[in-house]
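Student: Dropping a prediction and its sequence here:
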Amino acid sequence: MTTVPARPAPDERRWKALGVCLAAGFISLLDTSIVNVALPSLERGLGASEATQSWVVSGYALTFGLALVPAGRLGDMRGRRQAFLIGLALFTVASLACGLAASPSWLVVFRLIQGTAAGMVAPQTSGLIQQMFQGSERAKAFGVLGTVIGVSTAAGPLAGGLLIDAVGTDDGWRWVFFVNLPIGVAAFAAGLRLLPRYPATGKHEEFDLFGVLLLGSGVLALMLPLVQEQQWTGREKWALLPVALVLLGGFWAWEKRQGLRGRAPLVDLGLFSLRSFTLGALISLTYFAGFTTVFFLYALYLQNGVGYSALASGLTVLPFAAASAVGAAAGGRLVVRFGRKLVVLGLGGVALGLLGVMVAVELVPGRNLGWASALPLLVGGIGSGLTVSPNTTLTLTRVPVHRAGAAGGVLQTGQRVGSAAGIAVVGSVYFAHLANHGRTDTAMQLGLLSAVGIIVLALVLAVADLRERQVRPEPAAETVGRGPGQSGAGETVGRGPAEGGAGEAVQPGT
């Protein structure tokens, strides 16, 4: 076993560089939810059909999810700074093209490109954090990343509502895309100056193209019926799920074969020997299946069922977004001390908050619902901040730096798949009850109950992991295989924050 040489002293500009990464991450994640409230404007201003509107929303999520793992691996091999800047530039240009689109068809094309670019940017952020920070600083940096992930998703409806209210419904949808331009240009200029030029770790490794094709086709077959669940009315779409399982099983076998032959795999399967990574990824997938669903469902109910405007609908989630920021900031500090206990507490808070919203729908129906649900959403937001931020830290902190991009891609692919699956499941519950009974209040409550059930499943996983740690603590170090050209030696991965109990010092992740 060999030990990775110590890295040079940390770059003094690392926190400013993190700010660049977070700005790019914010606008790319904001675009997963900001468009939802702009759909009526899109229909009125561009004449977009229901099918086009669906692809504007789901196509972004689809290409975002497809690009994550290959882009993360490219960043590992060729340098994360370069991959980040290319992705950010492409995202900014695609945002401009979306805003200038002259027809629904062109908007869909540009939206697919925009999603691909977002998928290029996202895994580089987690990889750069692994490179720029160590120990407790890394936990704080992941904490801030968790804040951005939670707040950007929750703030999308509010930002979209404000823009449409200011500009008007005819052209408001265009500004949902134009708002990315000043942030994207400023972040790109700052990135050229501030992002560190770390040497690429895999210059001599071959890119696993066949692995990309297997994974991409598997993820596509898995996500297509989920993101198109409402538009593809027939049951034939579900035949893609067993196809997805076969393709993903083939990907797993191929990656294992790559490792046995001494070639660099797209995803190092040794990562899944890290319990912190495997359980954290499962918790993240499950939580996002319930978490992102709420904003889709709530905005739909308030605008179509209660008669709220896009702005009023966005304002109702402000307590959740603000509380999520506070919770994530606290979680970034407390995760070092409490570890997985903090995730358990956060998931419990989210479930409690959503149950409170269900009670508000029952007791205060109508236009006063926004005020009645403010306190439950505040509780849920704090819980979300205590979930996303610490879980991201615990999941990635023990991953070797030379695999950080691909690992971040795997984690965020799970989040995208979870989001699509959650919206498909909860949306089906909501629309089925609405079609059969026509009662929006009851449909909303049943949808929220479904979301709570999914979040409780994430809570069960977190509790099981916590109990397992108490009975059988994870070893002090794990070995994750290294790529070719590194003598096949293993790399020792130091313990992450609070892996073995409260108060344990955070060690470097490599």
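Tutor: Thanks, I have it.
Student: okay, CA-based contacts and neighbour counts for the rest of this
Tutor: Fine.
Student: Leaving aside the residues adjacent along the chain, what's closest to residue 314?
Tutor: In this structure, residue 314 finds its nearest non-sequential neighbour in residue 158, 3.6 Å apart by CA to CA, 6 or more residues apart in numbering.
Student: Same question for residue 350.
Tutor: Closest residue in space to residue 350, ignoring its immediate chain neighbours: residue 380 at 4.0 Å, by CA to CA, 6+ apart.
Student: Provide the count of other residues in contact range of the one you found.
Tutor: Look at residue 380: counted by other CA atoms under 10 Å, it has 31 neighbours.
Student: Let me know the helix or strand that it is in.
Tutor: helix 374-396 (DSSP states H and E).
Student: Comparison target, given below:
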Amino acid sequence: MPESATSQGGAAGRESEMAPAPDPRRWQALAVCLVAGFMTLLDVSIVNVALPSIRNDLRSPESDLQWVLSGYSLAFGLLLIPAGRLGDARGRREVFLAGLAVFTLASVACGAAPSSFWLVVARVVQGLGGALISPQISALIQQLFSGQERGRAFGMFSTVVGISTAVGPLLGGLLIQAAGREGGWRWVFFVNLPLGLVCFLLARRLLPDTPAAGRVRPRDLDPVGVLLLGAGVLALLLPFVQAQQWSGDGKWLLVAVAVVLLGVFACWEARCGGRGTVPVLDMSLFRMHSYWLGCLLSLLYFAGFTSIFFISTLYLQAGLHCTALQAGLAITPFALGAAAAAGPGGRMVGRYGRPLVAVGLSMVVVGLGGTVFAVHLVPGSGVAWAMAAPLLLAGVGSGLVIAPNLTLTLSQVPVVGGGSAAGTLQTAQRVGSAIGIAAVGSVFFARLPAAGWRSAFDSGLIVSAAFVLGALVLALTDVGISRRNARRTHGLSAPGPSDWKGDHDEPPHRQ
């Protein structure tokens, strides 16, 4: 890191003497942040195995099951960037505590939900609480740590991200198995109450204030931009999620409304700078090839892979009458494969660039194809075990996509704009998740009454694979363009590894 590298010089030595001493409670504060981050990320994956129980207990229509997942992802994604700015302006400790309180209370409301409508509303509020927490964690790590310690802290946070995704389905299955199939799903949410209370009390004591905190202007949060983006995405999702509940073709006019709203949003964001408003999306970032390509690829990929868990748990539990624990075990290999491959993928991206992402996407497509084959090859509940191997392959591929694509997407972004750029990328991921669940769910539930569970599952997986295939085509096209440009630059000589980066810029480690 720059701090350690410059400490050998005299001027840097005097500078280090003037620097404030590190917070003696910084590692305890980090532990609090990691527990809070674990809770918010766990609620993305743990709820999937609870959906069949929720469906039976609350007599939920298919659309409400989709909103239980999409509502959380959409609320989480839309508020990420404004929440980061709010923490910088008002104080990260204050916003962290507010988000933790909202998330914990909303979790209790989810667990106590008497109807599916109540549950959907509580999940949206829970997503808002999670969005208030998430950006403060990265900012607090930067505030509390420097040098090699900062790298260690971010590494620990990355590990927690992987673990929360991996253990979610299994933990959800264990909780439902222990508490009973009927009302056991409620403990998937109630488990956040003791964790949230302990975390809140420790956060009040251990987290530092933000030195530069003060007042925040509403225009710094771009409320008009947030509303336009939210309304546009909502109008796009509604006809898909409500496809079975709203008869007639009139509902598809909302797609045209969504296009108009998103167009107005883009125009508003482009003109925000001139009005003194800080936009929720910095449109200048999309002039960078690696950035807009990475965001689009991320949106398509998250639309594909997050929807896999949604339909898999429904098929295994409601269609094949597997237990929640069996369903959780069946889809855990995907998360384990992704967690295992994320580290090596992050190290290899500097050498292989975009082709590494293309290889990962290819593995996911093959893994999904193998899952469809397993469903037809193995009858009955035994398919839960037959799905494990292809899902493991898809998970390893996923680990070679997400972290490397993050590195490549941010490779051209200046350091001063890194926070905003990363927040925008996360927003694309969450919006992609919501779109994917809506699209795949609409196909799945449309096929279910006439063709049965297996055919519906096949159709849903095909749509999921189509999203991933779209991301793969995008990555391969970029690699092809890079190869052609490299040949034009270097003549007709065979391209070396650096010519296959696929980003039209320097490798990430040289930025």
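Tutor: Yep, it's here. Everything numeric in this text was worked out from a predicted model, so none of it was measured.
Student: Superpose the two chains and report the TM-score.
Tutor: Superposed pair, TM-score by TM-score structural alignment, normalised by the length of structure 1: 0.80. Supporting alignment: 478 aligned residues with a CA RMSD of 3.8 Å.
Student: which helices and strands sit right next to the next helix or strand after the helix holding residue 380 of structure 1?
Tutor: Sequence-wise, the next helix or strand downstream of helix 374-396 of structure 1 (DSSP H and E) is helix 404-437. When contacts are defined as 3 or more CA pairs under 8 Å, 6 or more residues apart in numbering; DSSP states H and E, helix 404-437 of structure 1 packs onto helix 50-78, helix 104-132, helix 209-227, helix 275-300, helix 374-396, helix 440-471.
Student: highest average neighbour count across those helices?
Tutor: Mean neighbour count (mean count of other CA atoms under 10 Å) peaks for helix 374-396 among these, with a mean of 29.
Student: That helix vs structure 2, average distance?
Tutor: Following superposition, helix 374-396 of structure 1 is found to deviate from structure 2 by 1.8 Å on average (mean CA distance after the TM-score superposition for structure 1).
Student: Now distance to residue 26 of structure 1 too, for the helices and strands packed on helix 404-437 of structure 1, in a markdown table please.
Tutor: Shown next, in a markdown table, are those (distance: least, CA to CA, whole Å):
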| stretch | distance to residue 26 of structure 1 |
| --- | --- |
| helix 50-78 | 14 |
| helix 104-132 | 10 |
| helix 209-227 | 22 |
| helix 275-300 | 15 |
| helix 374-396 | 14 |
| helix 440-471 | 24 |
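Student: Please identify which of those is closest to residue 419 of structure 1.
Tutor: Relative to residue 419 of structure 1, the nearest member of those by CA to CA is helix 275-300, separated by 4.4 Å.
Student: re the thing from before, give the other helices and strands that the helix holding residue 380 of structure 1 contacts.
Tutor: Partner elements for helix 374-396 of structure 1 (3+ CA pairs under 8 Å, 6+ apart): helix 135-167, helix 275-300, helix 318-338, helix 340-363, helix 404-437.
Student: Looking for the alignment partner of the residue nearest to residue 350 of structure 1 in structure 2.
Tutor: Mapped onto structure 2 by TM-score structural alignment, residue 380 of structure 1 lines up with residue 394.
Student: That match contacts residue 365, doesn't it?
Tutor: Yes - here residue 394 of structure 2 reaches residue 365: they are 7.1 Å apart, a contact under CA atoms under 8 Å.
Student: related to what we said a few turns ago, contact partners for the residue nearest to residue 350 of structure 1?
Tutor: Counting by CA atoms under 8 Å, 6 or more residues apart in numbering, residue 380 of structure 1 makes contact with 320, 324, 349-354.
Student: repeat for residue 25 of structure 2
Tutor: Residues near residue 25 of structure 2 by CA under 8 Å, 6+ apart: residue 206.
Student: any idea how far it lies from residue 43 of structure 2?
Tutor: 28 Å (CA to CA, to the nearest Å).
Student: Tell me, how many residues neighbour residue 16 of structure 2?
Tutor: Residue 16 of structure 2 is flanked by 15 other residues according to other CA under 10 Å.
Student: Which helix or strand contains it?
Tutor: Using DSSP H and E, residue 16 of structure 2 maps to helix 10-18.
Student: how about the helix or strand following that helix: buried residues?
Tutor: Using DSSP H and E, the helix or strand that directly follows helix 10-18 of structure 2 along the chain is helix 26-45. Of all the residues in helix 26-45 of structure 2, those buried under the rule 16 or more other CA atoms under 10 Å are 26-27, 29-45.
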